[in-house]
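Engineer: Curious how this folds, go ahead:
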Amino acid sequence: MTDDGKRRPRSAPVASPWKVRTPPDALRQSRASPSPRTDPAPARSAPEIRLYGLNACLAAFARRAHDLRKVYLVESRIPALKSVLAWCVQHRLGYRVVETGDLDRLTGSRHHEGVCFDLRRPAPLALTDLLATQPAAPAASLLLWLDGVGNPHNLGALLRSAAHFGIGGVIVPRASSLDLSGAAARVAEGGAEAVALARVDDEAQALAALRAAGYAIAASVPRDGSDVFIADLPPRLVLVFGAEGEGMSTALIAAADLRLTIPGSGAVESLNIAASAAVFLAEYRRRWSVVKGAS
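Structural biologist: This next block holds a predicted model:
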């Protein structure tokens, strides 16, 4: 009230920097307020990805803490995330201690394991950039090409295997809808941060560039291919996997230098892509681990 008894006008509410991405109920449950940001903020249009799962989030933080934008966690995860929270305090990034139900809604999943990060999405590499990270010919190098694969859980399982066996990178067509998601990153258990992703615009040009770099192209097929356990596997190899059901394009199969099949009992048509990839990668690693200097 003023001295003459009139009511003072209310001040306009201060806009919350969390308003766009955080549901109101999650805000009501939070017990830690974001501090003002002093490090340079990215442009508003910078794409972000919401990761969840403890191992996925810790791996992302270990490799690119500078991309971290927001942290949500349940109270029981504070001990496991002390270093992350300390980094947030040091760099004046906000974090929120929320309830499990809030994380269910923020992630759209019950498999968040009590933590969720918002990070800047890393830009995919061009094929030339990916090739520049590989050992020069004739040294052994294995890359994966995914044609039509779209299931995020399959992608996550494949990335986990690729990281385990030290694969050089994954190639996908630019037009593919396949991209890293929170679900894929959680299933990958940190593998998504260890395996580079490259997108290619022109399939024929990409195949030519790969061959120029010394790579042979191998199509994984469910039947009528060479037994992967007997076939001669070149040290520099691109393994092509197609979507379950539809398979890979006939053009890619025709362009392949060899076709490889995992022999089985015939009781089922084939393994799913994640299981197939693990078998192929293990066999390649068995052949070429000494050449690559792996233990």
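Engineer: all contacts plus neighbour counts: C-alpha atoms, from now on.
Structural biologist: Noted.
Engineer: Could you pull out the helices in this protein for me?
Structural biologist: 24-29, 54-64, 82-90, 100-107, 127-132, 152-164, 182-188, 203-212, 250-255, 273-292 (DSSP state H).
Engineer: Name the stretch among those that sits most buried.
Structural biologist: helix 182-188 (a mean of 26; mean count of other Cα atoms under 10 Å).
Engineer: Run through who's touching that helix.
Structural biologist: Residues from elsewhere that reach helix 182-188, judged by Cα atoms under 8 Å, 6 or more residues apart in numbering: 49-56, 107, 112, 152-160, 191-192.
Engineer: 10 Å instead, please
Structural biologist: With Cα atoms under 10 Å, 6 or more residues apart in numbering as the test, helix 182-188 has contacts from 49-57, 59-60, 107-109, 111-113, 116-118, 151-163, 190-194.
Engineer: one more, for comparison:
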Amino acid sequence: MKQQLIFGLHSVERFLKQAPQSVFSIQFIKGRLNPRQQNLLDQARALGLNVELVNKSAFDKADGNHQGVMAMVEKQKDLTEVDLLKIAEGKSNPLFVFLDEVQDPHNLGAILRTADAVGVDAVVIPKNQSVGMNATVRKVACGAADTVKLVVVTNLVRTIKDLQQQGMWMVGLAGETEQTIYQIDFKGSIGIVMGAEGSGLRRLTREACDHLAAIPMAGVVESLNVSVATGVTLYEAMRQRNL
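Structural biologist: Presented below is the predicted three-dimensional model:
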């Protein structure tokens, strides 16, 4: 059984609430615990979980603010192209997000958090040249890493084309196009395709999209951070889909 470390109060709390059977152990930094940490420790002990108080140096492997708590949990099953096609088939109007080689775990975590808020059915990433699920992603996602389906595919463009054959329309975000996201119809079966930090969409990914759209920019900054751009686009999609 594969295991993985998660860090941060929100991530550990979500596991205790949703899947306590998947938690093998929880570690806190030795010393005085704040009320939220103490409450988490009490919950863990009440559930009969293994709780350890460890030196601060044990948290050196954490990337970012660990908030004095980490847990060893069961690694979730990796979802693949087969699972994605089943998700699409099981929904009348699925909404997917495709990330074309996004490499910053903070961006992936923020996108998962927004995806959870908007009700995205799956976030899709390529197997190579892309950040995957790790402790930092989980921390930034604030629990959404366990609620949003993250699908890892071998070939992103091929997966996009397979879903197009099932009737999904692909909208790629590209700053140079004149059409804006507010002119796109986001109702129906939709995939929103986001490019990598800095380089944007790769050529083949761009060419696979049915439509390209931009976010209007009134200032001197040419583009938004990919997680911010994804959030803006997803909320426009949600607005339209809820009309």
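Engineer: Please state their TM-score.
Structural biologist: Scored by TM-score structural alignment, normalised by the length of structure 2, the superposition of the two chains gives a TM-score of 0.89; 238 aligned residues with a Cα RMSD of 2.0 Å.
Engineer: rewinding a little: for Leu73 of structure 1, find the nearest of the helices of structure 1.
Structural biologist: Closest to Leu73 of structure 1 of the helices of structure 1 is helix 100-107 (Cα to Cα; 7.7 Å).
Engineer: From the rest of the structure, what touches the closest one?
Structural biologist: Here helix 100-107 of structure 1 has contacts from 21-30, 50-53, 72-75, 97, 108-117, 182-183, using Cα under 10 Å, 6+ apart.
Engineer: same check, this time on stretch 154-169 of structure 2
Structural biologist: Contacts to stretch 154-169 of structure 2, defined as Cα under 10 Å, 6+ apart, come from residues 80-82, 84-85, 88-89, 93-96, 98-101, 124-128, 153, 170, 185-193, 202, 204-211.
Engineer: again, 6 Å this time
Structural biologist: Outside stretch 154-169 of structure 2, the residues within contact range by Cα atoms under 6 Å, 6 or more residues apart in numbering are 126-127, 189-190, 205.
Engineer: re the thing from before, buried subset of the contacts of helix 100-107 of structure 1?
Structural biologist: By neighbour count, with 16 or more other Cα atoms under 10 Å, these hold 26-27, 30, 50-53, 72-74, 97, 111-117, 182-183 as buried.
Engineer: Just give the closest residue to Met217 of structure 2, not the sequence neighbours.
Structural biologist: Ser223 (7.5 Å; Cα to Cα, 6 or more residues apart in numbering).
Engineer: what does that neighbour align to in structure 1?
Structural biologist: Under the alignment (TM-score structural alignment), Ser223 of structure 2 pairs with Ser270 of structure 1.
Engineer: Neighbours of its match, how many?
Structural biologist: 18 (other Cα atoms under 10 Å).
Engineer: Can you give me the distance of it to Leu178 of structure 1?
Structural biologist: Noted for Ser270 of structure 1: a distance of 22 Å to Leu178 of structure 1, by Cα to Cα, to the nearest Å.
Engineer: Kindly report the same for Leu54 of structure 1.
Structural biologist: In terms of Cα to Cα, Leu54 of structure 1 sits 23 Å off from Leu178 of structure 1.
Engineer: cool, and Ala213 of structure 1?
Structural biologist: As judged by Cα to Cα, Ala213 of structure 1 and Leu178 of structure 1 stand 25 Å apart.
Engineer: tell me the centre residue of structure 2?
Structural biologist: By Cα atoms, centre = their mean, structure 2 has its centre lying nearest to Leu112, at 2.7 Å.
Engineer: which one in structure 1 is aligned with that one?
Structural biologist: Mapped onto structure 1 by TM-score structural alignment, Leu112 of structure 2 lines up with Leu159.
Engineer: Might you report the residue contacts of that match?
Structural biologist: Contacts of Leu159 of structure 1 by Cα under 6 Å, 6+ apart are 188, 191-192.
Engineer: and which of these is nearest Ala282 of structure 1?
Structural biologist: Using Cα to Cα, Gly191 comes nearest to Ala282 of structure 1 of the contacts of Leu159 of structure 1, at 15.9 Å.
Engineer: Would you confirm that that closest one contacts Ala163?
Structural biologist: Yes - counting by Cα atoms under 6 Å, Gly191 of structure 1 does reach Ala163; the two are 5.1 Å apart.
Engineer: what number of residues lie near the alignment partner in structure 2 of Leu144 of structure 1?
Structural biologist: Aligning on TM-score structural alignment places Leu144 of structure 1 opposite Val97 in structure 2. Counted with other Cα under 10 Å, the neighbours of Val97 of structure 2 add up to 25.
Engineer: What separation do you get for Val97 of structure 2 and Leu85 of structure 2?
Structural biologist: Counting by Cα to Cα, the gap from Val97 of structure 2 to Leu85 of structure 2 is 14 Å.
Engineer: circling back: would you turn the contacts of stretch 154-169 of structure 2 into JSON lines with distance to Gln76 of structure 2?
Structural biologist: Listed next are those as JSON lines, based on distance: Cα to Cα, whole Å:
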{"residue": "Pro126", "distance to Gln76 of structure 2": "18"}
{"residue": "Lys127", "distance to Gln76 of structure 2": "16"}
{"residue": "Ser189", "distance to Gln76 of structure 2": "27"}
{"residue": "Ile190", "distance to Gln76 of structure 2": "26"}
{"residue": "Thr205", "distance to Gln76 of structure 2": "28"}
